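Chemist: Need a 3D model of the sequence below.
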Amino acid sequence: MDSLLSTALAAAEAAAQVQLRHFGRIGVDGAREKAHSDFVSAVDLAAQEAALEVIRGRHPTHRILAEEELPGDSAESRSRAWPEDGGFLWVVDPLDGTTNYLHGHPQFAASVGVGRKTVAPGPGAPNPAGGVFEAGAVVAPRTGERWWARRGRGAFKNGLPIFVSSIRSMDAALIGTGFPFKEPELVPRYLQGFQRVLPASGGVRRAGSAALDLCYLAEGTLDGFWEEEYLSPWDVAAGLVILREAGGLATRLDGTEIDLENGSVLGANSPELHRRLGELVRGVKGVVKRGRGPFSQPPSSL
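Modeler: Model (predicted):
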């Protein structure tokens, strides 16, 4: 295990241990609401500091982009741009699934990914002027599950190799999703897509953690996943490496590659299922074109 991957796993483990120590001792009434139904607690902050301490101790010159903004953070530390000098950028979600955590629900995790800017397009590179995530780790301490991957070296869960499922038929596929809880105005549009996917698939599940959804897709528990909300880079950085190394693929809903900006995610175990799931979701009528985010393509006919 090289230094990037070992650091990603150690940082995710450090954050997860903070989560576990305080699990069941803090609820929604002990958290602050950043936005509609989007909570941050003292555990988020302590877990983030634990993860950042590991990264800074091992790679003091690397830049870090973490979910929770702190007083005194510089503009550079909040930048969504890849370092221009080709240096590494760590992307950290100290507690993905905070609402689950505050309610005692076991589906929450720590997620740590690392990448850097690419000069030319290559396998896994979001775009010619973008970057590529090199390694990632997701740790779910309540369930004892740990996923990790290094680009070009495969994906693993608890030390064993993992691969996406072989299901290619939509009517047999189990699909994961996420609700647009931060933007209630998107709910009616989301429900139209849901109404298309549900009867066409083998079932739809919502875990409440995009990091875990991507890992479930990577290990074959899910066969596809979509979320129309503007997911942040820390929600998906580690999961994208793990999914791609397990043989899956993920893009924005409009088929463009995923970068460091907020945006949608469409993931699947194969190009066939990715195409079909995308057709179903993009078939929503009356959507508004919104750049690189959700529903940025005109509706397709099915």
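Chemist: drop to CA atoms for contacts and neighbour counts, all remaining ones
Modeler: Will do.
Chemist: wait, doesn't Ile162 sit right on Phe156?
Modeler: Yes - at 5.3 Å, Ile162 counts as touching Phe156 under the criterion of CA atoms under 8 Å.
Chemist: helices or strands up against the longest helix anywhere in the chain?
Modeler: Longest helix of the chain, by residue count under DSSP state H: helix 3-22. In terms of contacts (3 or more CA pairs under 8 Å, 6 or more residues apart in numbering; DSSP states H and E), helix 3-22 is packed against helix 42-58, strand 88-96, strand 109-117, strand 131-140, strand 145-150.
Chemist: Could you export those as a markdown table, including distance to Asp235 and mean neighbour count?
Modeler: Below are those laid out as a markdown table (distance: least, CA to CA, whole Å; neighbours: other CA atoms under 10 Å):
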| stretch | distance to Asp235 | mean neighbour count |
| --- | --- | --- |
| helix 42-58 | 14 | 20 |
| strand 88-96 | 6 | 28 |
| strand 109-117 | 7 | 30 |
| strand 131-140 | 10 | 29 |
| strand 145-150 | 15 | 25 |
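Chemist: next up, for comparison:
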Amino acid sequence: MPTDFITLSLDLASLCRTTAQFIRQEAATFDRGKIEHKGVHDLVSYVDQETERKLVAGLRQLLPEAGFITEEGTAGPDTHTEEFTWIIDPLDGTTNFVHGLPVYSISVALLHRKELVIGVVHEVNRDESFRAVRGSGAFCNDLPIRVTDIPELNSSLIATGFPYKDFGQMGTYLQVLGAFMSRSHGVRRLGSAAVDLAYVAAGRYEGFFEFNLNSYDVAAGILLVREAGGHVTQFLEDGDPLFGREIVASNGHLHAEMQQTIREFWQ
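Modeler: The predicted structure follows:
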């Protein structure tokens, strides 16, 4: 059983960088006619599936005893083991990929005894590798990163994501969005939650919020933000958002203000 999580994180970052080359190659000739639908607005392509297969094969070599939680299910049924579990989103931002919008990422995290210990988000087209190890900090292309020290929402840049299902909450969500738009320097929507969280960690955003996410969307990003000095919770309480459906991430300084803004509308 390996105990050197730093070395393992570097091996994971290398695997993600190599796998990102495959995504870039496929993007150059991708045929939109090859997409499939997991839901009305939930797209998947052979690129998602093949990328996941490559990641799973590489991760099995790095840590044979680990289980898997994957978006596309190519590793078989999810196996959340007590000791080690990889959490994988092979292509976070599939809709962007399908439409040729070059913002998407690979997101991989490792749970050890139910605690996040490694997280890597590789932004494919910028070739930026965001990496975190529990207790050892966060990095972008091996340079240390840190959240900002901006103390108030009215001086911040915030990110979010738009729901692609459960539209019954859309009205409430738009009220929350409007509040953030009027109280901050602006709100951005890139289309990859993993990238959004990495950008909070790197000090490019002060905060991020979204609902209806899955563990594979946020696992690596949660660790990145925490190791970069930020704070991550659910919308209305301080519970762990990993297996919840909602997330607020921030530089820590304006976290309570973000939660209060959401609380004005969200029940």
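Chemist: Overlay the chains and give the TM-score.
Modeler: For these two chains in superposition, a TM-score of 0.93 is obtained (TM-score structural alignment, normalised by the length of the second structure); 263 aligned residues with a CA RMSD of 1.7 Å.
Chemist: Select, out of the helices and strands packed on helix 3-22 of the first structure, the one closest to Pro298 of the first structure.
Modeler: Closest approach to Pro298 of the first structure among these is made by strand 131-140 (27.2 Å; CA to CA).
Chemist: who does the closest one touch, helix- and strand-wise?
Modeler: Judged by 3+ CA pairs under 8 Å, 6+ apart, the packing partners of strand 131-140 of the first structure are helix 3-22, strand 109-117, strand 145-150, helix 210-219, helix 233-245.
Chemist: Save the ones you listed as TSV, and put in distance to Glu67 of the first structure too.
Modeler: Output for those, formatted as TSV (distance: least, CA to CA, whole Å):
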stretch	distance to Glu67 of the first structure
helix 3-22	13
strand 109-117	10
strand 145-150	20
helix 210-219	13
helix 233-245	6
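Chemist: Show the contacting residues for the residue nearest the centre of the second structure.
Modeler: Nearest to the mean C-alpha position of the second structure, counting by CA atoms, centre = their mean, stands Ala194 at 2.2 Å. By CA atoms under 8 Å, 6 or more residues apart in numbering, Ala194 of the second structure lies in contact with 92, 105, 107, 121, 217-218, 220-221.
Chemist: Can you tell me what it aligns to in the first structure?
Modeler: Residue correspondence to the first structure (TM-score structural alignment): Ala194 of the second structure is matched to Ala211.
Chemist: ok, now Ser184 of the second structure?
Modeler: For Ser184 of the second structure, the aligned residue in the first structure is Ser201 (criterion: TM-score structural alignment).
Chemist: Same check on Leu224 of the second structure?
Modeler: Counting by TM-score structural alignment, Leu224 of the second structure corresponds to Ile242 in the first structure.
Chemist: still on that earlier bit, identify whichever of the helices and strands packed on strand 131-140 of the first structure lies nearest to Asp73 of the first structure.
Modeler: helix 233-245 (16.7 Å).
Chemist: which parts of that closest one are buried?
Modeler: Using 16 or more other CA atoms under 10 Å as the burial criterion, the residues of helix 233-245 of the first structure that qualify are 233-245.
Chemist: Against the second structure, what's the mean shift for it, could you check?
Modeler: Taken over the aligned residues, the distance from helix 233-245 of the first structure to the second structure averages 0.8 Å (mean CA distance after the TM-score superposition for the first structure).
Chemist: ok and that helix relative to strand 88-96, angle-wise?
Modeler: Interaxial angle, helix 233-245 of the first structure versus strand 88-96 (axes from the mean of the first three to the mean of the last three CA atoms, to 10 degrees): 100 degrees.
Chemist: now helix 233-245 of the first structure and helix 210-219, what's the angle there?
Modeler: Orientation check (the same axes, to 10 degrees): helix 233-245 of the first structure against helix 210-219 gives 0 degrees.
Chemist: which helices and strands does helix 233-245 of the first structure pack with?
Modeler: Partner elements for helix 233-245 of the first structure (3+ CA pairs under 8 Å, 6+ apart): strand 88-96, strand 109-117, strand 131-140, strand 145-150, strand 155-157, helix 210-219, strand 249-251.
Chemist: could you redo the last one with a cut-off of 6 Å?
Modeler: In terms of contacts (3 or more CA pairs under 6 Å, 6 or more residues apart in numbering; DSSP states H and E), helix 233-245 of the first structure is packed against strand 88-96, strand 109-117, helix 210-219.
Chemist: quick one, the second one and strand 131-140 angle?
Modeler: Orientation check (the same axes, to 10 degrees): strand 109-117 of the first structure against strand 131-140 gives 170 degrees.
Chemist: so what corresponds to Ile258 of the first structure in the second structure?
Modeler: Superposed on the second structure with TM-score structural alignment, Ile258 of the first structure falls opposite Asp240.
Chemist: Oh, that last question was meant for Gly152 of the first structure, not what I typed.
Modeler: Superposed on the second structure with TM-score structural alignment, Gly152 of the first structure falls opposite Gly135.
Chemist: What is the burial count for its match?
Modeler: Per other CA atoms under 10 Å, the neighbour tally for Gly135 of the second structure reads 11.
Chemist: Spatially nearest residue to it, not counting backbone neighbours?
Modeler: Closest residue to Gly135 of the second structure apart from its sequence neighbours, by CA to CA, 6 or more residues apart in numbering: Glu227 at 6.9 Å.
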